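Peer 1: Sequence and computational prediction follow.
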Amino acid sequence: GQRNAALAQYAACQTVLDKELDINPEAATTQLFKQIRDQTLAQPAPIPFLPPAQVAHFIGRNQLLANLTATIAQQKQKIVALVGMGGIGKTTTAIHLAHQLRRNYEDGVLWANTLQSDSAEILTQWAAVYDVDLKHLPSLAARQTAWRGITENKRILLILDNVESAEEVRPILPNTPHCTVLITTRNHDVAYALDAHLLDLPTLEQQAAYGLLENIIGEARVSAEATAATSICEQLEYLPLALEIVAQRLHSRPRYTLTAFAQHLAETVSRLDPLTMDDRAVRASFELSWQLLSEALQHLFAGLAVFEGRSFSSEAMAYILQMGEGEMVDRLEDLRALSLLGSAEGARYRQHALLADFSAEKVIRLEQNLAHLETRLTTYFYQFAHNHAQDIPCLKPNWANIQTAIDICQRTKNWQQLIDFTTVMTPAWRLQGRYTEARRAYKMAYEAALILEQDETIATILLDWGRAAFEQNDFLEAKQYIEKSLIIFEAPLSNKQGATKSRYWLARIAFEQSAYSHAEDLLQHCIKIFRTNKDNKGIARVLRLQAQIALNGREIEKSHTLYSDALTILEGTDDPYGKINTMRKLADVKVIIGDIDHAESLLNAALGQC
């Protein structure tokens, strides 16, 4: 491209040859000089490069690009597949990679969108880049053979975007180790069918998502509303397309605060509504996947709306849709292969939050009975909670589903099941310290019991509600509820056992408020009832609290005696927690009085109970 420099160089060479050797330049060199001088030298054909222009605001994929580049460079496999849900950034990543690897492919980088062109059209377009006309060839097989001849000795990167089936792209694949094929697809099965090296695109990391907002909206504006920016990222679950659309909308509307938009997202019926900008929309991206589903899979996808993006098991979904679990697993795996459903821990499934919103729209479109699905959900999770009440590892991944089932009972006025739910879940809530959700459920259950006019249930719920408040050190509220429970247990019910439990917890509250005398009065009443009923666990609980009161009053020997009596009484019971607690407290007192050996022995015995 440096014409004048080439002409000057020829002149210098000619002078040197004439002076030093008394010869002229070779004829070929002189001919080249004349072509350059006369500007008749044929220019080399440009290297084909068909990918779209570089995408702005590309962020958060450095490690993925490094992995892709390494895979391609090592030629481990000549076909590489970028797989993921709509809006995850497959095309954007492929474009960026094409520009990054451009210099590595001396014969060009080709691009085709398989949604816009079929195999024959793509082969014709690509062959034309190398000055070969395939239009006259009558069949796809003939064009395929010609294309493989064209690419036989070439080093090309071929990129096929939005591949929906392996069959549609097989004719385009070159039969040479020098070329690399990169496909983007939502369908894992396509990648496996082509024996491709599969790379699943994840959503953006939190920092990258935040950085994307900063790149478009501006760092100052995002930093000024950092909490709202984080909320937006979380509500969109870090989906690149959704984040970019939101950022562009906010950038074009400088008076629209991030806080207002975050609130709008939280309150809108469907988060998909504001996720549109000009010709780009998250809903449209999802619609492409929806249209490829069979009727059965559309029905299942819509039914997933009942979980609203929470994780679930195949067993739960099979029950809700009244289907065999084997068939359900098969269909769920189909949706997962199509990137419309994700995996969750423990062989569970989970939809991206925005896909869950899309499912909710399809429930309405298919006229499915969401209320019926919700009824099935509440029935399943009540049975599940009842059957696994003491199995915390089993309950753990289902906390949110159980809480939702309770909410549905309240919303649909299924009062008795709401009450039954709280009864079943109370031991688990206590064991796991989930008092916030317990208090919320007790409030709903209390209102349900009032409607059903169930006095004993009302009193029991008030007592449980008060205990949960006590565990969160909300002693005023705890006292309020437990005093109400005591009144109901005593007056209309004459339930001495219930009343005694209420008095015991009122004594606990009095102890925490340093009202030791009042606590003692309540405990004296309790212990009489417990002894009458031969309730050794109850007696031991009273003795432990009396021992604590004595210890706080520096009555060490009395405290020691009471703890020892409590431990003796518990020997014949199946209350390991009570024994452990008593041993630990008694060991503390032993340390105070200097009996270290016995304290150590008690602690070892307590460990043996665990």
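Peer 2: That came in fine, so what should we check first?
Peer 1: CA atoms for contacts and neighbours, from now on please.
Peer 2: Fine.
Peer 1: Next, count neighbours for N62.
Peer 2: As a burial measure, N62 scores 10 neighbours (other C-alpha atoms under 10 Å).
Peer 1: Can you name the next helix or strand after the strand or helix carrying T30?
Peer 2: Element membership for T30, per DSSP states H and E: helix 27-38. Next helix or strand after helix 27-38 toward the C-terminus (DSSP H and E): helix 62-73.
Peer 1: how about that following helix: buried residues?
Peer 2: 65, 68, 71-72 (16 or more other C-alpha atoms under 10 Å).
Peer 1: who does the helix holding T30 touch, helix- and strand-wise?
Peer 2: helix 3-16 (3 or more C-alpha pairs under 8 Å, 6 or more residues apart in numbering; DSSP states H and E).
Peer 1: Below is structure B, check it against A:
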Amino acid sequence: MGRPQQCTVLAALAVEVGRTVPADVLVERVWGQEPPERARRTLHSHITRIRRSLEMIDTRSGNPARLLLGSGGYRLDMAPDDIDLHRFRRLVKRADRRLCSEAEARALLRQAVALWRGEPLAGLTSAWAERTRDAWTLERLDAVVAWARTELAIGDPQAVIAELNVLAYDYPLVESLAATLIQAQYAAGRTSEALDRYAAVRRQMVEALGIEPGPELQQVQQAILQGDRMGRSGPAISRDAVLAPQVRIPPRRPTHAVVGPAPRRPLVVPAQLPIDVRGFAGRESEMAQLSDILETSQAEKQPALCVLWSAAGSGKTSLAVHWAHRVAQQFPEGQLYVNLRGFEPSGVVVRPEEVTRMFLDAFQVPPQSIPVSLEAQAALYRSCVAGRRMLVVLDNARDVDQVRPLLPGTPDCLVLVTSRRALPSLVATEGAHPIAVGPLRYDEARRVLSNRLGAARVTADSAAVDRLIARCAGLPLALALVAARAATHPDLDLRTLADELDAAVGSAGPPAEAERDVHVVFVWTYRTLSPAAARLFRLLGLSPGPDIDELAVAHLAALDLPATRTLLNELKDAQMVSEHKLTRLSLHELLRGYAMDLVRAVDSAEERSAAVRRLLTHYVTLSRRAAVLLVPHLSQDAGEGQDAGFPRITTAREAVEWFTAEHALLLDIVRRAGDEGHDASLCSLARSLMEYFNRQGHWRDQINTQRLALDAARRLGDRRAMGQAHRGTGVAHAWLGRYDDAYTHSRRALDLSCEVGSTSDQAQAHLALARVFERQGRHREALDHDQAALMLAEIANDRLAHAVSLNNVGWSLAMLEQYEAAKDYCGRALVVLREFDDPSGQAATWDSLGYINHQLRHPAEAIECYREAIRLNRDAANRYAEADSQHHLGNTLMTLGDFAGAKECWQQAVVILDELNHPDAETVRERLTGLEQAQSGIGPRR
């Protein structure tokens, strides 16, 4: 039909088929309340083109379709049944149960619902089209619910579940739809899913609309909790009740998850400030300014934004952190902190979307609920902060673009930014208060030295102290280095130190004037190091990431651990490195830049390349060994066993702890490997990180890492590695609810694995595709892929993959209510899994058997299966899976009427999930609340 305007004209006429639509009405429906001057002439052109198009179409009835000029308007003359909308409405009207039998109503409604294909008025954006689309969607949902209830009345809940699952995902706030799906799940014996659905709907209603579920949903939940089998068609619901919510129907969800506001209170209040600065002195004037700004903003109920700016080495971060600790109690609902690394010598700065993800993690926003775009993430972050008194410290910002998306939109927050730049546009557009942080005054600098060296030593040689302060130009970083040298050599005369520092002037190199004084101190301090410590300091300039573990430093320098620790102690004493966590070292960005300059100037390209390779080998090897503990089938590629050069990571718990500690650095290592052409190492790291990212919900990191791995694999021409990267990407998209992307990548993984002839990779790709379909409730298609994976695992003689596939086939069969066959497959999986040291795999299978026995009405067996799953998960330190099995055991106990036992299991699950900051805690907490209400005979308050 051509342009959207022309389609809108036809749609407006089709809605009123057989009736004359005034030209003014058509103009308003196309252009709105303020049409252009030539609107009527353009309308006439559209009418002419539509008339020609209608002459060429064949109608369902065989009658012609004509567009006629009427009195003051236009009329579409054609049979109403030739238009899906009118045919749909006629079928729904005929299905009134007062006019036909239940079987006839079911058939008519099935026909009516089948007429819907895609979104109505797709691509039309006028205000009339939006209103009409919403109204028609309500009609469709009304018809679907009516049809579903006829299916339930004849005892076919499975057909209802398959149809309503998709719609309930698209329209989660329509209560009649949710209630009918919950009834169907319960009628099919899927009690746990039914209660989970209720909890999810209630949470979304509270967060998005601020209301509790209505009577219909409450009745369904109470009936389930009290163990009453509902009538086949459920509670009688009037047509008015079906449409009662009267909420605007949202458009069909995009491929990323749509999120509402975050919970009003996080389970854990963020407290992210770094450790306060020891021996902090001075800055009374700047702190007074900050306190005045805070007091004024609180009195005027206005947001406060302060920018501490100065040259490098002036102590901006120390000032910000120290003052933030002083006022932290005024922000009881949390303190957020991030180092934006705006001036890192490597040029790798922290992107705003990385920060919003970190902050949203702090608020326990479920990973699958975090949108993709920066704008949407920033909006969700502001929703989390809204109404809370919070302190946000954005340290080391490079420019306004890094800062602006991270600014809260609430007057109850204070944002403290540090930067080497004044960021004047923040002052102009956001009302920021700039505070220049100059060098320390003489008396403040003297206090810094006194705090470190003792007042007696400083007073004993005031002249030398004056020279030291002058040479350091009052810069806190330079003073810290001088104080460290004096403190570690208590017998060294301060005058001698001053002479050494004076001698360093003139040979310090060509830094910018603003950094000249601190650079002189760097050179002087570096020259005091032993040759071995100096070499180690230089090599640290090759390390990416915000910090590094001492064992990685040992591999970087090709030293044993005792020797490395001795040299690191020398560097720490000189304040050239700092230990901000046990065994983890970091460098100030100026010192990192100095180390990078030195290593390029002093060490040969071959030495630098060898050091980087050693560091990569360290992380590739350790990542692989940690991954094996999470995914045992990787062991065939894991390489040699443990040796003295690596830590002993022997349990899944230790593996997760290691990955967590190294998370930020591993991301930098992956980028560094790609930049420097270490493509094979990059691909190996990406494969090893896959399971950790999936377990912890770092799916965006997974997608970004696998994207780099895919590029590296293409450069290598390694099609197997390309397939593995596609599979990892597909799994992450599936967890995020982006099923189209998940299918595309998983399907590409399967194609590539077929090309290279890797049956084990083909099996893994089929398992990934199965999960894509399972998460959409498409269990028949999931089963097809699970069975394909099982066959391929047998061909590859991969016993562990064979066992995993057996369990997955069993689970898919259980979802299709083929419980006896499901039990057989899961039992066979257990036999194989017992051959391996894989408690997590065994636990997952016992959990499947628990569900199957529950559905087979074998409660005693179900209870034993769940308890075995809990025991094995504890042995494997798989805390989330333990909580999940506790949750499932509670469901079984509840259906047996053992409310006390169910409550105990759910309480244990909540404790674990709260410790993990996992969003599932809210679902289980809903169960506990519902159980208590059912026992007390009351429903939720509205």
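Peer 2: Yep, it's here. This structure is a prediction, so every number in the text was calculated from the model and none was measured.
Peer 1: What TM-score do the two superposed chains give?
Peer 2: Remark: TM-score between the superposed chains equals 0.53 [TM-score structural alignment, normalised by the length of the first structure]; 394 aligned residues with a C-alpha RMSD of 4.9 Å.
Peer 1: ok, back up a step: would you convert the buried residues of helix 62-73 of the first structure into TSV that also reports distance to R283 of the first structure?
Peer 2: Output for these, formatted as TSV (distance: C-alpha to C-alpha, whole Å):
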residue	distance to R283 of the first structure
L65	27
L68	29
T71	33
I72	33
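Peer 1: Correct me if wrong: Y210 of the first structure contacts I232.
Peer 2: No - taking contacts as C-alpha atoms under 8 Å, Y210 of the first structure lies outside contact range of I232: 9.3 Å.
Peer 1: The two - which one has more neighbours?
Peer 2: The neighbour comparison of Y210 of the first structure against I232 (other C-alpha under 10 Å) goes to I232, with 27 against 21.
Peer 1: Now for that one: which residues touch it?
Peer 2: The contact partners of I232 of the first structure, taken as C-alpha atoms under 8 Å, 6 or more residues apart in numbering, are 258, 261-262, 265.
Peer 1: Just the closest of these to N113 of the first structure, please.
Peer 2: L265 (32.7 Å; C-alpha to C-alpha).
Peer 1: before we move on, which element is that closest one in?
Peer 2: With DSSP H and E as the test, L265 of the first structure turns up in helix 258-267.
Peer 1: can you tell me how far V523 of the second structure sits from L571 of the second structure?
Peer 2: 14 Å (C-alpha to C-alpha, to the nearest Å).
Peer 1: repeat for I669 of the second structure
Peer 2: Distance from I669 of the second structure to L571 of the second structure, by C-alpha to C-alpha: 24 Å.
Peer 1: do the same with L138 of the second structure
Peer 2: 69 Å.
Peer 1: still on that earlier bit, work out the gap between the following helix or strand past the helix holding L265 of the first structure and the centre of the chain.
Peer 2: Downstream of helix 258-267 of the first structure, the first helix or strand assigned by DSSP H and E is strand 276-277. Centre-to-centre, strand 276-277 of the first structure and its host chain are 24 Å apart (C-alpha atoms, centre = their mean, to the nearest Å).
Peer 1: The helix or strand just after strand 276-277 of the first structure vs the second structure, mean deviation?
Peer 2: Per DSSP H and E, the first helix or strand lying C-terminal to strand 276-277 of the first structure is strand 280-281. Following the fit onto the second structure, the mean deviation recorded for strand 280-281 of the first structure is 8.1 Å by mean C-alpha distance after the TM-score superposition for the first structure.
Peer 1: elements contacting strand 280-281 of the first structure?
Peer 2: Packed against strand 280-281 of the first structure by the contact rule (3+ C-alpha pairs under 8 Å, 6+ apart) you find helix 240-252.
Peer 1: Would you mind getting the angle between the helix it packs on and helix 258-267?
Peer 2: 140 degrees (axes from the mean of the first three to the mean of the last three C-alpha atoms, to 10 degrees).
Peer 1: Return the set of buried residues in helix 240-252 of the first structure.
Peer 2: Buried residues in helix 240-252 of the first structure (16+ other C-alpha under 10 Å): 240-247, 249-251.
Peer 1: Stretch 285-302 of the second structure too?
Peer 2: Neighbour count says stretch 285-302 of the second structure has 286-287, 290, 293-294, 297-298 buried, by 16+ other C-alpha under 10 Å.
Peer 1: can those go into TSV with extra columns for distance to I548 of the second structure?
Peer 2: Output for those, formatted as TSV (distance: C-alpha to C-alpha, whole Å):
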residue	distance to I548 of the second structure
E286	33
M287	32
L290	34
I293	37
L294	36
S297	40
Q298	40
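Peer 1: OK, contacts around the spatially closest residue to A448 of the first structure that is not a sequence neighbour?
Peer 2: Leaving aside its chain neighbours, A448 of the first structure sits nearest to W415 (5.1 Å; criterion: C-alpha to C-alpha, 6 or more residues apart in numbering). Taking C-alpha under 8 Å, 6+ apart, we find W415 of the first structure in contact with 409, 445, 448-449, 452.
Peer 1: what's the closest of those residues to N604 of the first structure?
Peer 2: A445 (42.2 Å).
Peer 1: Tell me the counterpart of the closest one in the second structure.
Peer 2: Aligned counterpart of A445 of the first structure in the second structure: A709 (TM-score structural alignment).
Peer 1: Touching, that match and Q724? I think so.
Peer 2: No - contact status for A709 of the second structure versus Q724: not in contact, 9.0 Å apart, counting by C-alpha under 8 Å.
Peer 1: Report the set of residues contacting both of these two.
Peer 2: Residues touching both A709 of the second structure and Q724 by C-alpha under 8 Å, 6+ apart: none at all.
Peer 1: Surely Y851 of the second structure is in contact with I863?
Peer 2: No - checked against C-alpha under 8 Å, the pair Y851 of the second structure and I863 is beyond contact range at 9.4 Å.
Peer 1: So which of the two has more stuff around it?
Peer 2: Y851 (30 against 23).
Peer 1: Report the contact partners of that one.
Peer 2: Contacts of Y851 of the second structure by C-alpha under 8 Å, 6+ apart are 862, 888.
Peer 1: Need the three-state assignment for the counterpart of it in the first structure.
Peer 2: When the first structure is aligned by TM-score structural alignment, Y851 of the second structure is paired with D588. Three-state call for D588 of the first structure (DSSP: H, G, I helix; E, B strand; the rest coil): helix.
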